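Asks: Fold the following.
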Amino acid sequence: MRLVVDLTSMARWLGPPVGLVRVQRHYTAAAFKAAEVAFTVFDPIERVLRQVSPQMAAEIIAGDISCDMSFYPDPARIKMRFYDRWPNWARRLLMAIIKPRRVLITEIGAFGRRNPGSPFLGFLKRIENRLMKENERRQVAREDGSRTRIVPLQTVAGDKYNLSPGDHLLLMNSDWVHTDVAVISREARSAGAKLIVLLNDIIPIQFPEWYKPHDVKRFTDYVKLAIRLADRFILTSRRVTTDVEEYAAKLGIHLPELRLVPLGCDSARKSKADGRLPDGLETDRYILFVSTIEPRKNHSLLMDVWRRLVLDGTVARSGMKLAFVGRSGWMVDEVLAKLHGHPDYGSSLVHLDNVDDATLSLLYRNSAFCVYPSFYEGYGLPPVEALAFGKALIASTGGAIAEVVGSSGLCLDPFDVEGWENAMRGWIISPAARAPYEAKAAEFVARSWEQAGRETLEATLAPFADEARPPRE
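Replies: Presented below is the predicted three-dimensional model:
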């Protein structure tokens, strides 16, 4: 059997990886160890899977390159623009007229990859720097001082990939927005291949109020199709498994085969994070919350609690700060306005965006303790990472968080403002109050990404009843 891993979501990513992208990168890195493996990206123009060379796949995983897909039609055809149905040559000509800045950036990136030793690269990089906006320059900047190259799709994609009998195609996470599962499934079935979907959760369906209506519709359509078309789901927690089973029963749809494979975690305590903390933060004098800023993550609860702790003098007496680490997401304008301008917080509430892995490790290692008040999670990587660093943790009981954290952290109702206030005040005032949870975290054993990746690929390649099983040794 041959493993086929689709890289579309990773190929489109730019900037430090968030949780879902980290999962994809670790699992794709594990895929290189498979006896037979191929990589693909979805071409939204021809609506086919295209081959990606192993060398190109390695560059995508490492974050060396990123595809600018803004020139291409919506893969799922939910949000169509008037020119998306134009011939490819006409659309490219229009892009050169209405988006010349982005076209030039991608062409410079493509030239740099094809000609790494060119004497013109220095000149072109200066032009690229002038063309980019400030947020784009931050996103392409990497830990070692180099830059991610932004390239067009044709730099990454090769010839059409023809699925074959025995192929097991793995789609991961963000494919609901970056591919067309109906087209891919039709190709798989006609070729006698199998389609396996790694599904982190169905939270946009369960709690649509936390998302934009357009994204809820797109995700719901994808899940309904995936349930009908996939041969196997890989799910990351018992909570998600139950959620998917209940949703399918509600729709009266027969589920594909289900496999449960929990996520992994970086070997945090073995990593050496050198360097300085971001300005304004001191060792053991800040509380850390790592998460994209979005409604589901419940930043508002922490901001309410922190305001109370500021007003009663707890923050001033302790010199403690609260650090939010993560990108700004959607539907959070009010939260961001308070975060960056509310007079009660002063400099005690800090937001760090586009944090690289080395800085994130440094922030974990030097924090006083960590918090994670999310309303609902299908797994919850940040609380696991906090425990892997040996940090005392206050987390919510939402979704799978309590399942994943177990007794290693203090789990509270995400709506219990008083409970969070009392717990955080107690841990700030008295380090001895959090000492028992630091001891539990010190004994916490996180699954490695190597183990999680190996088990995920084993679940992907496990034979189906209608496939010939290899003889046992």
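Asks: Could you use CA atoms for every contact and neighbour count after this?
Replies: Fine.
Asks: Let me know the helix or strand that Arg239 is in.
Replies: helix 238-251 (DSSP states H and E).
Asks: helices and strands around that helix, which ones?
Replies: Where contact means 3 or more CA pairs under 8 Å, 6 or more residues apart in numbering; DSSP states H and E, helix 238-251 is packed against strand 257-260.
Asks: I'd like to know which elements the strand it packs on is packed against.
Replies: Judged by 3+ CA pairs under 8 Å, 6+ apart, strand 257-260 is in contact with strand 232-235, helix 238-251.
Asks: Please render these as CSV that adds mean neighbour count and distance to Asp416 to the earlier fields.
Replies: Shown next, in CSV, are the helices and strands packed on strand 257-260 (neighbours: other CA atoms under 10 Å; distance: least, CA to CA, whole Å):
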stretch, mean neighbour count, distance to Asp416
strand 232-235, 24, 29
helix 238-251, 16, 21
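Asks: how about these in a markdown table, adding distance to Arg138?
Replies: Output for the helices and strands packed on strand 257-260, formatted as a markdown table (distance: least, CA to CA, whole Å):
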| stretch | distance to Arg138 |
| --- | --- |
| strand 232-235 | 33 |
| helix 238-251 | 35 |
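Asks: Which of the ones you listed sits closest to Arg114?
Replies: Ranking the helices and strands packed on strand 257-260 by proximity to Arg114 (CA to CA) places strand 232-235 first, at 37.3 Å.
Asks: Now the second one, please; I'll put the structures next to each other:
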Amino acid sequence: MIAIFEPWLKASHRYTSAYLANSQSTGDDLSAFLSKYEIDRSVGVISLAQAPLFRDDEDEAATRKADGAPQSVERVSMPTPQRIRVLQTHPYVLCVGTLEARKNIWKIAQSWQRLANIDGLSLPRLVFAGQPGWMIRDFERMMDATGYLSGWIETVERASDAELDALYKNCLFTIKASYYEGWGLPIGESLAYGKTAVVSQTSSMPEVGGNMVEYCDPNSIDSIVAACRKLIDDPGHRKTLEARISAASLRQWGSVADDLLAALDAHVAETPRSDMQTPVLS
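Replies: Presented below is the predicted three-dimensional model:
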């Protein structure tokens, strides 16, 4: 993957007058990459949103145009799908994202195995929701060999938006212990549903989680276990983080769109037409 992506990125300056990154962390990494190859291009940052999958009717007033006409937005009230209703018979923690190695699902599963062996801990199930990816053989072998940790782990493959909506609404908290993210949409989605999370203290993820989540070192099972146990064992701490979420002004997709348009308008105004090149596709 790197062997394909890096040469493409290195050559992209030939038809790029500026770059936009979706987080400060990603922007810093891109700037370092361009500097390494002495590529002189600006890198702006447009952070993504901390927004739910759907808008509901209560959001209508906030989505009206200046003239009072309603915006065209998706507001959906959907029934809970059957396979999700089954999961809701027991408390659970939700992990959303492609089931692949870089999402750290192996260490997350090992952490749950360790939590399951702690006497007296009222352990929720762990629900992975996402499409199967690559380099997950060890994870699959562990699930097969242990019967999904004797039922403590569940997977919801290729979850629909309606299923994810129900999963977010009814979980205790979420977990995003990836090694690296460009932004971390599931963290923002979790916050939008009022749910705190266990989040890696790396790359862009602290930009999304702020002071509303519990952080962990994704390279340390001990750290992941400690962060999860704190949210499981200490409802008061969980409620404190949820209160911070309720008080926060979470970033919406409308703001992302406004910032993107403003950045594009400013760049076009500053860039002579002669400096703009048409990419050559081959």
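Asks: quick one on the thing from earlier: which one of the helices and strands packed on strand 257-260 of the first structure lies closest to Glu421 of the first structure?
Replies: helix 238-251 (27.4 Å).
Asks: compared with the second structure, how much does that closest one deviate?
Replies: Helix 238-251 of the first structure: mean distance to aligned residues in the second structure after superposition is 1.2 Å, counting by mean CA distance after the TM-score superposition for the first structure.
Asks: Which part of the second structure matches that helix?
Replies: The aligned range for helix 238-251 of the first structure in the second structure is 24-37, by TM-score structural alignment.
Asks: can you list contacts of that stretch?
Replies: The set of residues external to stretch 24-37 of the second structure that reach it, using CA atoms under 8 Å, 6 or more residues apart in numbering, is 10, 20-21, 40-45, 47, 182-183, 203-204, 207.
Asks: from those, which would you call buried?
Replies: Neighbour-count burial within these applies to Leu20, Ala21, Val43, Gly44, Val45, Ser47, Gly182, Trp183, Ser203, Ser204, Glu207; the criterion is 16 or more other CA atoms under 10 Å.
Asks: out of these, who's nearest Thr196 of the second structure?
Replies: Looking across those and measuring by CA to CA, the closest to Thr196 of the second structure is Glu207, at 14.3 Å.
Asks: Could I get the contacting residues of that closest one?
Replies: Neighbouring residues of Glu207 of the second structure by CA under 8 Å, 6+ apart: Ser23, Gln24, Trp183.
Asks: Tell me the residue in the first structure aligned with it.
Replies: By TM-score structural alignment, Glu207 of the second structure lines up with Glu403.
Asks: Am I right that its match sits in a strand?
Replies: No. Glu403 of the first structure is assigned helix when assessed by DSSP: H, G, I helix; E, B strand; the rest coil, not a strand.
Asks: how much space between it and Ala268 of the first structure?
Replies: Separation of Glu403 of the first structure from Ala268 of the first structure (CA to CA, to the nearest Å) stands at 21 Å.
Asks: Give the other helices and strands that the biggest helix by length in the first structure contacts.
Replies: Taking DSSP state H as the criterion, the first structure has its longest helix at helix 213-229. Packed against helix 213-229 of the first structure, as judged by 3+ CA pairs under 8 Å, 6+ apart, are the following elements: helix 175-178, helix 181-191, helix 203-206.
Asks: I'd like those helices as JSON lines, with mean neighbour count appended.
Replies: Putting those into JSON lines (neighbours: other CA atoms under 10 Å) gives the following:
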{"stretch": "helix 175-178", "mean neighbour count": "22"}
{"stretch": "helix 181-191", "mean neighbour count": "18"}
{"stretch": "helix 203-206", "mean neighbour count": "18"}
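Asks: Pipe the ones you listed into TSV and attach distance to Leu20 of the first structure per row.
Replies: Shown next, in TSV, are these (distance: least, CA to CA, whole Å):
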stretch	distance to Leu20 of the first structure
helix 175-178	11
helix 181-191	18
helix 203-206	14
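Asks: Determine which of those helices approaches Val371 of the first structure most closely.
Replies: Among these, the nearest to Val371 of the first structure by CA to CA is helix 203-206 (21.0 Å).
Asks: Onto which residues of the second structure does that closest one map?
Replies: By TM-score structural alignment, helix 203-206 of the first structure lines up with nothing in the second structure.
Asks: same deal with stretch 377-385 of the first structure?
Replies: Mapping stretch 377-385 of the first structure onto the second structure (TM-score structural alignment) gives residues 181-189.
Asks: Arg327 of the first structure matches what in the second structure?
Replies: In the second structure, Arg327 of the first structure lands on Gln131 (TM-score structural alignment).
Asks: Check the contact between that match and Lys103; I expect there is one.
Replies: No. Gln131 of the second structure is beyond contact range of Lys103, at 11.9 Å (criterion: CA atoms under 8 Å).
Asks: give the contact list for Thr155 of the second structure.
Replies: Applying CA under 8 Å, 6+ apart to Thr155 of the second structure gives the contacts Val127, Phe128, Ala129, Gly130.
Asks: Ser77 of the second structure versus that one, what's the distance?
Replies: Taking CA to CA, one finds Thr155 of the second structure at 24 Å from Ser77 of the second structure.
Asks: what number of residues lie near the aligned residue in the second structure for Val216 of the first structure?
Replies: Under the alignment (TM-score structural alignment), Val216 of the first structure pairs with Ile2 of the second structure. Ile2 of the second structure has 7 neighbours, counted by other CA atoms under 10 Å.
Asks: equivalent range in the first structure for the strand or helix carrying Ala226 of the second structure?
Replies: Assigned by DSSP H and E, Ala226 of the second structure belongs to helix 221-233. Mapped onto the first structure with TM-score structural alignment as the criterion, helix 221-233 of the second structure occupies residues 417-429.
Asks: neighbouring contacts of that stretch?
Replies: Stretch 417-429 of the first structure is contacted from outside by 301, 304-306, 308-309, 314, 318, 320, 412-413, 433-434, using CA under 8 Å, 6+ apart.
Asks: one step back: in the superposition, what's the average offset of the helix holding Ala226 of the second structure relative to the first structure?
Replies: Compared with the first structure after the fit, helix 221-233 of the second structure shows a mean deviation of 2.1 Å (mean CA distance after the TM-score superposition for the first structure).
Asks: To which residue of the first structure is Asn117 of the second structure aligned?
Replies: Here Asn117 of the second structure is matched to Leu311 in the first structure, going by TM-score structural alignment.
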